[in-house]
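[1] this is the structure alone, sequence omitted:
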């Protein structure tokens, strides 16, 4: 069965969805310890969450990039996740989906969430033909994320480093076994190319 180009894949259960973010240790470690973001976390800017562990590893270089050395697995309510999707706008203009560029720009300015589709990554962080979801939260969505949706924050940096070490040893099968188990997330929304 071929993989559709746009599909949300995530680790989830009946109540929560896990998304990933990477921060400096000064922000990430206190967040994991408290289960909430510390006061230094900026609520007035867009924050991007990623349901794909491997896309996060690509983005943060297996927790090695400056300012992204702490990888967090943030469990949020499914209701919150779906609210963000329902209130999201695509981050880029799509001819045929949007009436015109000006109406898309108006929608983008009003939307509290953005959806961006980037190439999913394999274990070696090479691009795949299908896309992984990135969800950008701003304004009301950032507040809801920080204050209402988060149920747990775990520091998964040791996991990222262990997988990277196994890969450097050529032990791909052992590394693959450690990956979080992600599966298709059943959500349909024409305005997000789903």
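    Yep, it's here. Since the model is a prediction, treat every value here as computed from it, not as a measurement.
[2] CA atoms for contacts and neighbours, from now on please.
    Fine.
[3] so which residues of the protein form strands?
    Under the criterion DSSP state E, the chain contains strands at 9-12, 16-23, 47-49, 70-77, 88-90, 113-121, 127-137, 150-155, 183-184.
[4] ok, residue 69 touching residue 56?
    No: the criterion here is CA atoms under 8 Å, and residue 69 misses it with residue 56 at 11.6 Å.
[5] on that earlier part again, can you redo the strands of the chain as CSV with mean neighbour count and distance to residue 39?
    Converted to CSV, these look like this (neighbours: other CA atoms under 10 Å; distance: least, CA to CA, whole Å):
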stretch, mean neighbour count, distance to residue 39
strand 9-12, 20, 28
strand 16-23, 24, 14
strand 47-49, 18, 15
strand 70-77, 24, 17
strand 88-90, 24, 26
strand 113-121, 21, 22
strand 127-137, 20, 18
strand 150-155, 20, 15
strand 183-184, 12, 34
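[6] residues in contact with the most centrally placed residue in the chain?
    Most central in the chain under CA atoms, centre = their mean is residue 50, positioned 0.7 Å from the mean C-alpha point. By CA atoms under 8 Å, 6 or more residues apart in numbering, the contact set of residue 50 is 19, 20, 21, 56, 133, 134, 135.
[7] and the comparison structure, right after this:
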């Protein structure tokens, strides 16, 4: 596994306690995002190193999440139906910044749009949806910090799934191993990917997507 890992309790020393933050695993100019799929899609995706297969549709929106524990909450540690396989998808951070520059919030933000119709027009025309959700602890608790997830569709999804992924790793075995420590309440043994606050270079993008001000220094 290319992903570097660290003890969960140690990781808390490096992360902000609150605010809207992009938390992710970075190495050099690459960043990891997570998705969970059924066996059919996961097998094709890992074998071909691109999103696809007979059960994958580029006609639907597909969501990516850079935060490991948020993904674990969403897929139930790879135990929810059709989310039995967890994939780590590596891409250039520059492409994440492109995605963010096109992101439209999933709920209306008066400070960004002159009216609701303007926002609705953006929702229809642009191909990236943005949501800030409560981050999660290993047991599903919600800290004050928010976690980001991004929905991709259309040409943006095709570009991501077919061209921009540099590596796809199946991390399901790692997920299941760590889930045992969660179930047995041994958080001192729980390991997670090394994740830190991800700095977004473009100030306009940072302000538009709502990253908390304390996250504006690298």
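    Yes, it's here. What you see is a predicted model, and the numbers here were worked out from it, not measured in a lab.
[8] mind checking the TM-score on these two?
    The TM-score (TM-score structural alignment, normalised by the length of the first structure) is 0.94; 192 aligned residues with a CA RMSD of 1.4 Å.
[9] still on that earlier bit, any idea which of the contacts of residue 50 of the first structure is closest to residue 33 of the first structure?
    Relative to residue 33 of the first structure, the closest of the contacts of residue 50 of the first structure is residue 21; by CA to CA it sits at 15.1 Å.
[10] residue in the second structure matching that closest one?
    Matched by TM-score structural alignment, residue 21 of the first structure corresponds to residue 35 in the second structure.
[11] which residue in the second structure aligns with residue 93 of the first structure?
    Here residue 93 of the first structure is matched to residue 108 in the second structure, going by TM-score structural alignment.
[12] repeat for residue 36 of the first structure
    Counting by TM-score structural alignment, residue 36 of the first structure lines up with residue 50 in the second structure.
[13] what's the burial count for its match?
    21 (other CA atoms under 10 Å).
[14] quick check: the gap between it and residue 184 of the second structure.
    Going from residue 50 of the second structure to residue 184 of the second structure by CA to CA, to the nearest Å gives 35 Å.
[15] leaving out chain neighbours, which residue sits closest to residue 151 of the second structure?
    Spatial nearest neighbour of residue 151 of the second structure, excluding adjacent residues (CA to CA, 6 or more residues apart in numbering): residue 63 at 4.1 Å.
[16] so what corresponds to that neighbour in the first structure?
    Under the alignment defined by TM-score structural alignment, residue 63 of the second structure is paired with residue 48 of the first structure.
[17] the first structure: matching residues for the longest helix that the second structure contains?
    Secondary structure of the second structure per DSSP state H: the longest helix is helix 172-183. Counting by TM-score structural alignment, helix 172-183 of the second structure falls onto residues 157-168 of the first structure.
[18] contacts for the matching stretch next, please.
    Contacts for stretch 157-168 of the first structure (CA under 8 Å, 6+ apart): 57, 62-63, 69-72, 124, 172, 174-176, 178-179.
[19] who wins for neighbours among those?
    residue 71 (29 neighbours).
[20] quick one: that residue and residue 156 touch, right?
    Yes: the criterion here is CA under 8 Å, and residue 71 of the first structure meets it with residue 156 at 5.6 Å.
[21] stretch 138-156 of the second structure maps to which residues in the first structure?
    With TM-score structural alignment applied, stretch 138-156 of the second structure matches the range 123-141 in the first structure.
[22] how about residue 62 of the first structure, what's its partner in the second structure?
    Under the alignment (TM-score structural alignment), residue 62 of the first structure pairs with residue 77 in the second structure.
[23] how near is its match to residue 140 of the second structure?
    11 Å.
[24] equivalent analysis for residue 168 of the second structure, please.
    Distance from residue 168 of the second structure to residue 140 of the second structure, counting by CA to CA: 26 Å.
[25] next one: residue 10 of the second structure
    Using CA to CA, residue 10 of the second structure is found at 18 Å from residue 140 of the second structure.
[26] so those two - more neighbours on which side?
    Per other CA under 10 Å, whichever of residue 10 of the second structure and residue 140 has more neighbours is residue 140, with 15 against 12.
[27] the more buried one contacts residue 71, doesn't it?
    No: applying CA under 8 Å as the test, residue 140 of the second structure and residue 71 come out as separate, 10.8 Å apart.
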